[in-house]
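Asker: Please find the sequence and the predicted model below.
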Amino acid sequence: MDDKTAELRDIFLDATGGEGTVTERQAERRGSLVDVDDPETVDARLRDLVATMRERYDFATDLETDAYLRLIRGFYGDETDAALADAVGVDAETVAWARLDCHLVRDRDRDDDAPDAIRERAVAADREATRANDRFRDAFVDLLTDADLSGRLTSDSREDGLREATEDIETNVSL
């Protein structure tokens, strides 16, 4: 061992308190996208979000929390208001108001063809969402669309890696 190596070894031993290692065990398991797919975890997070929104904003409907969860899931599952109304047991107008309570605005809610009250509530929901930095919308997206996102990202990274690896390869193949 030369002098520099011995000096570095001494500094290391001083810094680690004489231990031969600096590795520590991880106290908590790291999260992953797979954990998000647990329906109970997703439901609990959605319940918390709906409860927070109820405290912060005046909801136009008095639907139960489970109905709101069904509406949120259906919204991100591209279900129509009519289908959600059938699933929850209310009319489509109540579904629209409940969606807007959760800042879930469809493009047609802003159209001139929509009833004035719905259009005004859609504008108000957009304004509320903007003031909250789209916190609730983003949380819904994170909870309900991560599986799809992780699949796309994994696929894209594989394709990009392969494309970069084979980009400069020259082949002389004669058939």
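Answerer: Nice, I can see it.
Asker: For the rest of this, base every contact and every neighbour count on C-alpha atoms.
Answerer: Fine.
Asker: List the buried residues of the top helix by length along the chain.
Answerer: Ranked by number of residues, the top helix in the chain under DSSP state H is helix 135-166. Residues of helix 135-166 classed as buried: F136, R137, F140, L143, L144, T145, D146 (neighbour count, 16 or more other C-alpha atoms under 10 Å).
Asker: From I169, how far out is the third one?
Answerer: Put plainly, it is F140. When C-alpha to C-alpha, to the nearest Å is the yardstick, F140 and I169 sit 44 Å from each other.
Asker: same deal with V88?
Answerer: Following C-alpha to C-alpha, the distance that separates V88 from I169 is 58 Å.
Asker: If you count surrounding residues, which of the two has more?
Answerer: Set V88 next to I169 and count neighbours by other C-alpha atoms under 10 Å: V88 wins out with 18 against 7.
Asker: Pull the distance from the helix or strand harbouring R9 to the chain's centre.
Answerer: Take DSSP states H and E as the rule and R9 turns out to sit in helix 3-15. The chain centre lies 47 Å from the centre of helix 3-15; the measure is C-alpha atoms, centre = their mean, to the nearest Å.
Asker: Would you tell me what the next helix or strand after that helix is?
Answerer: helix 33-36.
Asker: now that following helix, how far from the chain's geometric center?
Answerer: Here the centre of mass of C-alpha atoms in helix 33-36, compared against the chain's by C-alpha atoms, centre = their mean, lies 11 Å away.
Asker: And for stretch 59-75?
Answerer: Per C-alpha atoms, centre = their mean, the centroid offset for stretch 59-75 relative to its chain is 18 Å.
Asker: here comes the other one, which I'd like you to weigh against the first:
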Amino acid sequence: MDEKTEELRDLFVDATGSEAVTERQEAARGSLVDRDADAVEARVAELVATMRERYGFDSGLAGADVDDTGLADEAYDRVVFGFFDGEDDETIADALGGAGAGVDARTVRDARLDLHLVADADRDTPFEYTALKRQLAAGREIEAVASALDVDVDVVNEFVPVARADLASTRVNDRFRDEFRDLLTDADMEASHAATAREDGLREATEDIETDVSL
């Protein structure tokens, strides 16, 4: 390659770290299937156990598949995997035995919130969601919150567990939510971000070369 081409390549590598990114993409290409599935499952189980010990779980169940505080840890593990696999609460409930096991979509929703796994749809409130979080963070009683938001108490109660899950997650800097995501999010998204970074870096490097040439 000529001197300018070589300089362009060097600037590109310096700007984007493309060689290192390519190696990471090659190692993680595809999805969770290419990772150590056993290690991922074990780490998810550890996180669930840690959260149970720290917060206590109570998804409102009783039966052979659960312990005294709600769903068994293995069921919570299944909720985590299902959530990041794009399954809705009803699908996860069916996988856990459905009505025959005393598990319904509401139970799964409660379990998700135990795990700080809040979906965007959970925050779709008929009032300002951030206002609800502020009220709860200030320790206001539900009746006072409902009055401040000008909605019925029953409506507020529907979204209180969601807001409390978000607040609990924020207090630990989204530690559990982020680690679940890091473990279970498909590598394709990471590859897309890497590709964008390379394109931006190449554009900047090219502009630098063109500036040098014009001078």
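Answerer: Perfect, I can see it now. Bear in mind the structure is a predicted one, so any value in this text is a computation, not a measurement.
Asker: re the thing from before, need the buried residues of helix 135-166 of structure 1 in a markdown table (columns: distance to P115 of structure 1).
Answerer: Converted to a markdown table, those look like this (distance: C-alpha to C-alpha, whole Å):
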| residue | distance to P115 of structure 1 |
| --- | --- |
| F136 | 25 |
| R137 | 24 |
| F140 | 26 |
| L143 | 31 |
| L144 | 29 |
| T145 | 30 |
| D146 | 34 |
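Asker: quick check, nearest of these to D109 of structure 1?
Answerer: Distance to D109 of structure 1, by C-alpha to C-alpha, is smallest for R137 among the buried residues of helix 135-166 of structure 1, at 16.4 Å.
Asker: if I look at the counterpart of the closest one in structure 2, how far off is D122 of structure 2?
Answerer: When structure 2 is aligned by TM-score structural alignment, R137 of structure 1 is paired with R177. Taking C-alpha to C-alpha as the criterion, R177 of structure 2 is separated from D122 of structure 2 by 15 Å.
Asker: With D77 of structure 2 instead?
Answerer: Distance, D77 of structure 2 to D122 of structure 2, using C-alpha to C-alpha: 20 Å.
Asker: Could you check which of those two is surrounded by more residues?
Answerer: Higher neighbour count among D77 of structure 2 and D122: D77, with 21 against 15, using other C-alpha under 10 Å.
Asker: Enumerate every residue touching the match of R137 of structure 1.
Answerer: The neighbourhood of R177 of structure 2, defined by C-alpha atoms under 8 Å, 6 or more residues apart in numbering, consists of L115, H116, L117, S169.
Asker: one more time with 10 Å, if that's ok
Answerer: L47, V80, L115, H116, L117, V118, D166, S169, T170 (C-alpha atoms under 10 Å, 6 or more residues apart in numbering).
Asker: and the second one, what helix or strand is that in?
Answerer: Put plainly, it is V80 of structure 2. With elements taken from DSSP H and E, the one containing V80 of structure 2 is helix 73-84.
Asker: residues of the helix or strand just after that helix that come out buried?
Answerer: Read in the C-terminal direction, the helix or strand following helix 73-84 of structure 2 is helix 89-95, with elements assigned using DSSP H and E. By neighbour count with 16+ other C-alpha under 10 Å, helix 89-95 of structure 2 contains the buried residues D89, E90, T91, I92, A93, D94.
Asker: and the first one, what pairs with it in structure 1?
Answerer: With the correspondence set by TM-score structural alignment, D89 of structure 2 lines up against D81 in structure 1.
Asker: For structure 1, which residue occupies the most central location?
Answerer: D142 (0.4 Å; C-alpha atoms, centre = their mean).
Asker: That residue touches D134, doesn't it?
Answerer: No: the pair D142 of structure 1 and D134 does not pass the contact test of C-alpha atoms under 10 Å, sitting 11.9 Å apart.
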